[in-house]
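Engineer: take a look and give me a structure for this.
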Amino acid sequence: MRGFVYVKVFFILALVNGFIVHKNDLPSLCSSKKERARRRPLQPYLVPGEKSSDLLVPTSSLISTSEDVSASSYKLYASRWLHLFLLSILALVSDWACFATAAVPSTFQQATGHESATLIDIFLVSNVLSCFLYTDISRRLGLRNSTVLASGLMFFGCGLRSGFGLHIPAYAWLVTGTILIGIAQPFFQCAPPLLSATWFATSERSLATATALNANQLGIAMAFVVGAASVTDTDKIAPYLGLITLTAGFCFLATTFLFRDRPPTPPTASAAKALDLSNTENQPLEDIPPPLLAYPSLLKTLLFETPGFTGPLVAFVASIGVTNVISSFVGDALDRATGGGSVGAVGAGFQIAIVLGGIIFSAYVDATRTYKRTTLGCLTFAVGTIALLGVAMGYDADLPPQLVIFSMLALGAAVGPVQPLNAELAVEVAHPIDENAIEATQQLAGNLFSALLVPIYQIAGRFDFEFIEDFSELAPATHYGFNADFDDATHLHHHLKGMIMPQPSWLTHSPTDVRGDTLLLFVLVAAAAAFFATFEFDLKRAALDDSAL
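Structural biologist: Below is the predicted model:
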C-alpha cells in the first residue's frame, strides 16, 4: 500500500510538471512565425566549415533576443544561486544512491549475495550510455525539461532499489533501479558548465561549475556517514534506501516547480554573442531538419578539430578515475594502511576534501585564470600523496595512522579540483561549441574509464612490488599496532631493481613495498600530468568577455 502511494505521487507530479512545461513552451496561436521560432529550445548553430544541421546550438545562447542586450545591460539575477543549489542537490542524491552501500559492503553482500562494487560498475556503464545521448536529448527538451525528466527518473529508480521503503527487493530490481539512476545522472553532471554560462558572470563561472560538478562528492560522503550510521544489520538496508528515495522525491518536486531554463537577459558578452551566432541564418527553424543524432559530429569536432581539447579531457578523466576508485575501495584502503578505523568518517572526509579543494582552487582560477599552472600543481601534489599512500597500503611498512588519513584527505583536496577546473578549461578552448556536448564528452570518457579501471584496480591489487631492501638492522622497529603480519608466501611479489635506498627509521616491517593497485594510480596521474604539460591553451570565451568591457 505504501509503495502504491509512492507511485501515485510520482505520476501526479509528472502530470503537473508536464502541464507547467508545455503551458510555457506551446506557441500562441496568434504568435508570428518568427516569434514561434525564437521560443523553440532548439536553434541552429554554425561552426566554420559545418552545415547548420550538423552541429548543435550552445544552449547558453537560449536567452532573450540579442538585439535587446548591450554590454551595459548585462545583469545577474539572484535566482542563479537557487538554480545552482537545485542542480547540486540532484547531483548529490544521484551519487548518494550510487554509493549507498559502499560503507557497508559486507552487510549488503550478506543481504543480497552480491558485492556493492558490482552495482557501482553497473551505474557507471549506464552513465556512459546516457552521456552519449545527453547532448541531443537536452537540445530537444531544453535545460529545464531534461533536468526535471531526469530527476523524476532518478526518483523512480531509487524507489525500485528500496522496495519503496518496505523491503529489500530482488536483486534484479536493484539492478534495474541502479540503471535508471545511472541514466539520469548525466543530466545533472553534464549541465554545470551550461548552467554557469547561462546564469553566472565571468568571475563566477569556475566557482559555480566546481560547486555543481563536485556536489556528487558530498553525495558519496552522505553514503559513508549516513550509510555507516544507519545500516547496522541487514534489516536496516531497506529503510535506509527508502530515505534516499524520499530525498529524491523532494528533489523532483522542487525541480518541477522552481527550475527554469535561463534568466530573462544574458549575464555576459559570450552568452549574448552565442545568441547572435545562432541567429546568423534567417531560415525558419521549422524548415531545418535536425539530424537524428548530432552528438557524434560534435564529438569528432571536439576530439580531432579543436586544438587543446584533449589536454583538459585527459586531466579530467584521470581525476574522475582516481576519485571513483578511492571512493569505491576506501574501506579496503584503510584496512591495509591502518588495520581498520572509521571508514565512514574517513570516506566522508575524502569527499568533503574534494569539494572544499574544488571551491578554493576554482575561486583562485576565477581571479587569475591560471588553469594550466593550477592543474599541474594539483596533479603533481596528487602524485606525491599517492606515492606515500602506496607505501602505507603495502604489506611491509607501518606508518602512523594520522599520517595515512591526512594523506588520503590531501589526495582528495588535490585531485578532486582537477575535474571542475578542466571542465571550464575545455569550454574555454572549445568556445563557441555547445557546453553540453563538451561536458558530456568529458563525463562519457571519465565514467567509461572508471568502469574499466575498477576491475583492473582489483586485479592489480593482487601484485606487490618491493622497492627497498631490508635494512632493519640499521633502523629500530617502531610498531603502531595496526598492521598484521602477512605471510609472504600467500602473495605474488615482483621485485623492481635499481631503486634501493637506506630505510628511514619511521618505516618498519622491512622491506618496503607498494601494491600494484596503488602503483597503477601513481602511473595514471603522473602520465596525465606529463601529457597535460605539453599543451598551451587559448581562452577564447574569456577573451570575448574581456573585449566587451
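Engineer: CA only for contacts and neighbour counts going forward, please
Structural biologist: Will do.
Engineer: what's stretch 211-222 in contact with?
Structural biologist: With C-alpha atoms under 8 Å, 6 or more residues apart in numbering as the test, stretch 211-222 has contacts from 84-85, 87-89, 91-100, 189, 192, 327, 347-352, 354-355, 358-359, 416, 419-420.
Engineer: same thing but at 7 Å, please
Structural biologist: If you take C-alpha atoms under 7 Å, 6 or more residues apart in numbering as the criterion, stretch 211-222 is touched by 84, 87-89, 91-93, 95-96, 99, 189, 192, 347-348, 351-352, 355, 359, 420.
Engineer: same question for stretch 528-548.
Structural biologist: Stretch 528-548 is contacted by residues 71, 268-270, 308, 311, 314-315, 318, 376, 379-380, 428-429, 431 when judged by C-alpha under 7 Å, 6+ apart.
Engineer: could you also give me the structure for this second sequence? I'd like to compare it with the first:
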Amino acid sequence: MDVKDPGTVVAEQAEDNNSLPGDDNNSLHGSDKNSLPGSKENLNSSSDGSEKKDLEKDSGEYKVYPMRWLMLALFVLYSTSNAFQWTQLVIITSILEKYYNISTLTVSWTSMIYMVLYIPLIFPAAWLLDKKGLRLGLLIGSFGTCLGSWIKVFSTASDMFWLTFLGQTIVAGSQIFVLGVPAQLAATWFPADQMSTATSIGVFGNQLGVALGFVIPAMVVRDQNLEENYHQIGSDLFYMFMVVAVKTSLIFLAVVFVFKDTPPTPPTRAQESRAESDESYIKSIKNLVSNKGYVLLLITYGMNVGVFYAISTLLNSLITRHFDYEGVTEDAGRIGLVIVISGMAGSMVCGIILDKTHKYKETTLAVYVLSFVGMILYAFTFRFGTIWVVYVTAALLGFFMTGYLPIGFEFAAEITYPESEGTSSGLLNASAQVFGIFCTMLGEWLFRITDDRIANCILAGVLLVGSLMTAIITPDYRRQAAILATTTDKYKEKEEA
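Structural biologist: Alright, predicted model coming up:
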C-alpha cells in the first residue's frame, strides 16, 4: 500500500447531517466514515448549523475548517494597518522636515522606534501569545494600533510633532503582536500542506501595509514650496491620519467580534502534541538558544531583514539626492511600492515552493544569495541618472529580499519543533530589529559623510556574510519528521487491521 505524502490533506464532503462529526471530543478519532451514520452523539452534535463541518478537509484523523481563511484574512487586515504606519512618515521626510522644522534623523526615528520597542517587548509578547493564545494578542495589538492612530489625528499643528511621535510610538509597540504571528497562526489553523502558504499570506499583510505606506502618503500629502502654503501640509496630514484612524477602528471591532483563538480540533498531529505539552516559556527560550542551527538562522535572518529596514527607511533621502524634479517624492514612494509588491510575489512563490518540496535550507540559501546580487545592482543604478532603471533593480531586490521573510519563519519552525512558532519567529524579528537599527543608523551616517555607493556596498557585504552563514546551517527538519512518523504509523495500523 502506498504511503501518502504527510503534508497531504484529502478533502471529504459529508453526504448528510447524520454523517457530520460535530462532536469536538471525538472528531480527532472518528476516522472511519462508515461508522458515523446512526450515531446518536453525532446527530445531536450536528444540530447547530454553524458547527457543520461539511466543508472540512479530513486526513482521516485531523480536520481543518473553512473559517481558517477568515482568521487569516482578519490578521492580514490588522497587520496591514499597523505596517502602513511604519513607512507613512519616512517616505515624506523632506516634507515633514520643513513643516515641523525637524531634522532627517528625527523623521527616521518614526521608523526606528518600531525596531527599538520590539526588542524588549517581544519577550512578554511571545509569552502571552504562547500561553494565552492568538486572540488576546490580536486584541491588544489592534487596540494599540487604533489608539495610536487616533492620537496622531490631533497632532497636525506645526508645533505638535511630539504628539505625532507619541502616537507613532504606541502603534510601534503594537507591532509585537504582528511580526511573530503568521507562523503561529498557520500552525494553529492550517494543515501541513498549507502552512508555508498560509505563513506567506500572513507576511503578505505586513508587506502590503509597507507598500501602501510608501505610496499613499506621497500622493495625499502634497509638497509646498512657499511657506505661506505650509498650512496645506497640515490639512493633508489630518486627512491621512483621520482615514487611517477610522479604518483601524473598524479592524479592531472585527477582531473583537469575529476572531477566534483556535479551531475546534487541531489540524495536525504536530499541533496536537504541542497543545498537550506544558513546557515552560523559559525552558523553550533555553532550547532555542542552545540550538546551533537556530542561532545561526537568528543572526542571518536579522542581517537580511535589517538591511531591508535600512533601505526602506532611507529610500526617500537616497532618491531625492540623485533626482531633482517635480514629483520626485511620489517616485520615491512608487519605488518603495515596487520593492514590496515584488516581494509579495516572491513570498507567495517561495511559500508554494516550500509546500511542494519542503526544501527549506536550499530555498533559504538561494533567496539569500540572490538578495546579495540584487543589492549590488541596486547600489550602482542611481549613477545612470534614469529613474526607470532604479525601478527595475528595486523590483529585483524586493522580490528576493522581501520574499525571504516567510521562508525564515518556516525554516525556523522546522528546525526548532516542538517549540512554539510564535516564540521562534518572535526572536527572529527581535534580531531583525537589532540589525535594522544598526544598519539604518550606519547607512544614514555614511550617506551624510561619504558616497552612497559605499554605504550600499557595505550593506551588500552584510548580505554576503549572511549567505555564507546560511550555507552552514544543518537542515534538521524536525516538524516534517514528526508529521511523517505520525502519518506512517497511521497507515501501518490500517494495513495491519
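Engineer: tm score of chain vs chain?
Structural biologist: TM-score for the superposed chains, counting by TM-score structural alignment, normalised by the length of structure 2: 0.79, backed by 420 aligned residues with a C-alpha RMSD of 2.4 Å.
Engineer: before we move on, the earlier item: which of the contacts of stretch 528-548 of structure 1 fall in helices?
Structural biologist: In this view, those that belong to helices under DSSP state H are Ala269, Ser270, Gly311, Val314, Ala315, Ala318, Leu376, Leu379, Thr380, Glu428, Val429.
Engineer: and the two most separated of those?
Structural biologist: Greatest spatial distance among these (C-alpha to C-alpha): Ala269 and Thr380, at 35.0 Å.
Engineer: please identify which of these two sits among more neighbours.
Structural biologist: Taking other C-alpha atoms under 10 Å, Ala269 of structure 1 and Thr380 do not tie; Ala269 has more neighbours (23 against 18).
Engineer: which position in structure 2 aligns with the more buried one?
Structural biologist: Counting by TM-score structural alignment, Ala269 of structure 1 lines up with Arg269 in structure 2.
Engineer: what's near enough to touch Asp261 of structure 2?
Structural biologist: Contacts of Asp261 of structure 2 (C-alpha under 7 Å, 6+ apart): Gly133, Leu134, Arg135.
Engineer: tell me the spacing between it and Tyr378 of structure 2.
Structural biologist: Separation of Asp261 of structure 2 from Tyr378 of structure 2 (C-alpha to C-alpha, to the nearest Å): 42 Å.
Engineer: same thing with Val258 of structure 2?
Structural biologist: 43 Å.
Engineer: show me which of the two is the more surrounded one.
Structural biologist: Tyr378 (23 against 11).
Engineer: give me the neighbour count for Tyr230 of structure 2.
Structural biologist: Tyr230 of structure 2: 18 neighbours (other C-alpha under 10 Å).
Engineer: looking for the alignment partner of it in structure 1.
Structural biologist: In structure 1, nothing lines up with Tyr230 of structure 2, judged by TM-score structural alignment.
Engineer: where's Tyr230 of structure 2 relative to Thr87 of structure 2, distance?
Structural biologist: 22 Å.
Engineer: pull the longest helix from structure 1.
Structural biologist: If each helix of structure 1 is counted by residues according to DSSP H, the longest one is helix 116-162.
Engineer: by how much does that helix deviate from structure 2 on average?
Structural biologist: Superposed on structure 2, helix 116-162 of structure 1 shows a mean distance to its aligned partners of 1.6 Å (mean C-alpha distance after the TM-score superposition for structure 1).
Engineer: isn't Thr393 of structure 2 up against Ile376?
Structural biologist: No - with contact defined as C-alpha atoms under 7 Å, Thr393 of structure 2 does not count as touching Ile376 (9.4 Å).
Engineer: who's in contact with whichever residue in structure 2 pairs up with Val148 of structure 1?
Structural biologist: By TM-score structural alignment, Val148 of structure 1 lines up with Leu139 in structure 2. By C-alpha under 7 Å, 6+ apart, Leu139 of structure 2 lies in contact with Val255, Val256.
Engineer: same thing with Thr512 of structure 1?
Structural biologist: Val391, Asp396, Ala397, Glu466, Phe467, Ile468.
Engineer: between these, which sits nearest Ala437 of structure 1?
Structural biologist: Val391 (40.1 Å).
Engineer: structure 2: which residue goes with the closest one?
Structural biologist: Aligned by TM-score structural alignment, Val391 of structure 1 pairs with Phe380 of structure 2.
Engineer: and the match of Ala269 of structure 1, how far is that from Leu28 of structure 2?
Structural biologist: For Arg269 of structure 2, the distance to Leu28 of structure 2 - C-alpha to C-alpha - is 10 Å.
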